[in-house]
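1. just to be clear, the model below is a prediction. Sequence and coordinates:
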Amino acid sequence: MAETGETAAPAAEVKMQVLGQFVRDMSFENILAQKGIKSESRPNISVQVALDAKKRDGAENQFEVAIKLNVKSETETGETLFILELDYAGIFLIENVPDAQMHPFLMIECPRMLFPFTRRIVHDLTRDGGFPPLNLDTIDFVALYRQDMQRRAEAAQAAAPAAATVN
């Protein structure tokens, strides 16, 4: 082995710092109490999750990432018990992440940091709304990211043949 006298520079360590977290928007409708519905059965609960990430204007290496939850609880007969909507965001300082890896980093690692706080808000809000506290299951943000990428690829593929025939 010949030595060139040069050593490979070590890769800079990835740095992520949470600069702030906040509830951007929150809504809880207790339809059970409004309509006077009586429900003794176990409710059906659906949870929809959406993620959003963007670079902050005028702030180098700062990004805003949001978890948007829509939770709906219904009786077995389809009567709505409650609807909870939560948009919870964090501001992150992120350094030394290659551009090609920034999108997955923002959509996986940042939501992982925010999720325990989001879970706590949902727990407290449902309890304070007069229901048993809802403990959200852990969200697999890697699987969510892969599903989103697959959905985008399929949409792009479906749009490509249509665009080619428009000429």
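-> Okay, I see it.
2. C-alpha only now, for contacts and for neighbours.
-> Noted.
3. residue 81: what secondary structure?
-> Applying DSSP: H, G, I helix; E, B strand; the rest coil to residue 81 yields a three-state assignment of strand.
4. surely it meets residue 45?
-> No. Under the criterion of Cα atoms under 8 Å, residue 81 is not in contact with residue 45, lying 9.6 Å apart.
5. the more surrounded of the two?
-> residue 81 (24 against 15; other Cα atoms under 10 Å).
6. quick one, what contacts residue 151?
-> Counting by Cα atoms under 8 Å, 6 or more residues apart in numbering, residue 151 touches no other residue.
7. also this one, for the comparison:
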Amino acid sequence: MADENDVLTNLDSNQPGTGPASGNGADNQPVAGIVSQYVKDLSVENPRAPESFQWRDQPELDVQFNIGAREINNELAEVELKVTATSKTAQGTAYIVDLSYCGLVTMRNMPDEQIHAFTYAEAPRILFPFARRVISDAVRDAGFAPMMLDPIDFNGLYIQQLQAKRAQEQSGGDMTPSGGNTPSGSDS
């Protein structure tokens, strides 16, 4: 059975890794998480209704996404997942859904590389299923069969974009942000 005095002595000891600055209430551990999530903007267009409900051609679907972020303060950022889904046939556009789905993300005691990776890879991965549900419901509410977007490998896209940026920098070119299917969009 341990002596209680040993426990108290160990809390106050000056041994490496056991002093007051290495725990014991100090807020020095990395923390990241979603504080809140919300629809910031949602637009649903059904420009050819009611004629579009009678079209029998297989629609051509185009889905574009972009990720943006802005710092709120030194521990809080807004991560924005923008998704545009368009359905077209030979007769015209059946519907267009534009969604801006956001999450407030807290990050503390993390190196810059981890903050960037969490902002542009992990946070969008967490937000995506909720954005996918909003789009599915919006398409259904517009009078069409719900559209379930395929899962997206945000981490793979993030790594791919970092590699492309490094290759561009090594070749001496200027990497300008591109729109559409980029994990960091114009805000990275």
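-> Thanks, I have the structure now. Treat the numbers as computed from the prediction; the structure is a model and nothing was measured.
8. circling back: what is in contact with residue 81 and residue 45 of structure 1 at once?
-> The contact sets of residue 81 of structure 1 and residue 45 overlap at 72, 73, 74 (Cα under 8 Å, 6+ apart).
9. of those - the most surrounded one?
-> Ranked by neighbour count under the definition other Cα under 10 Å, these are headed by residue 73 with 21 neighbours.
10. how big's the offset between the helix or strand where that residue lies and structure 2?
-> Counting by DSSP states H and E, the secondary-structure element that holds residue 73 of structure 1 is strand 62-74. For strand 62-74 of structure 1, the mean deviation from structure 2 after alignment is 0.7 Å (mean Cα distance after the TM-score superposition for structure 1).
11. where in structure 2 does that strand align, residue-wise?
-> Per the alignment by TM-score structural alignment, strand 62-74 of structure 1 matches residues 76-88 in structure 2.
12. for that stretch, buried residues please.
-> Of the residues in stretch 76-88 of structure 2, those buried under the neighbour-count criterion (16 or more other Cα atoms under 10 Å) are 76-88.
13. in TSV, list those residues along with distance to residue 100 of structure 2.
-> Listed next are the buried residues of stretch 76-88 of structure 2 as TSV, based on distance: Cα to Cα, whole Å:
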residue	distance to residue 100 of structure 2
76	18
77	15
78	12
79	10
80	6
81	6
82	4
83	7
84	9
85	12
86	15
87	18
88	21
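14. who's in contact with the spatially most central residue of structure 2?
-> The central residue of structure 2, meaning the one whose C-alpha is nearest the mean C-alpha position (Cα atoms, centre = their mean), is residue 124 at 1.6 Å. Taking Cα under 8 Å, 6+ apart as the definition of contact, the neighbours of residue 124 of structure 2 are 67, 79, 80, 81, 154.
15. now check structure 1 for the residue matching residue 43 of structure 2.
-> Under the alignment (TM-score structural alignment), residue 43 of structure 2 maps onto residue 27 of structure 1.
16. run a quick neighbour tally on that match.
-> Here the count is done by other Cα under 10 Å, and residue 27 of structure 1 has 12 residues near it.
17. separation between it and residue 115 of structure 1?
-> Between residue 27 of structure 1 and residue 115 of structure 1 the computed distance is 18 Å (Cα to Cα, to the nearest Å).
18. again with residue 9 of structure 1
-> If you measure residue 9 of structure 1 against residue 115 of structure 1 using Cα to Cα, the figure is 35 Å.
19. and for residue 128 of structure 1?
-> From residue 128 of structure 1 across to residue 115 of structure 1, the span is 20 Å (Cα to Cα).
20. and the longest helix anywhere in structure 2, which residues are buried?
-> Assignment by DSSP state H gives helix 123-141 as the longest helix of structure 2. Neighbour-count burial for helix 123-141 of structure 2, with 16+ other Cα under 10 Å as criterion, is recorded at 123-125, 127-129, 131-132, 134-139.
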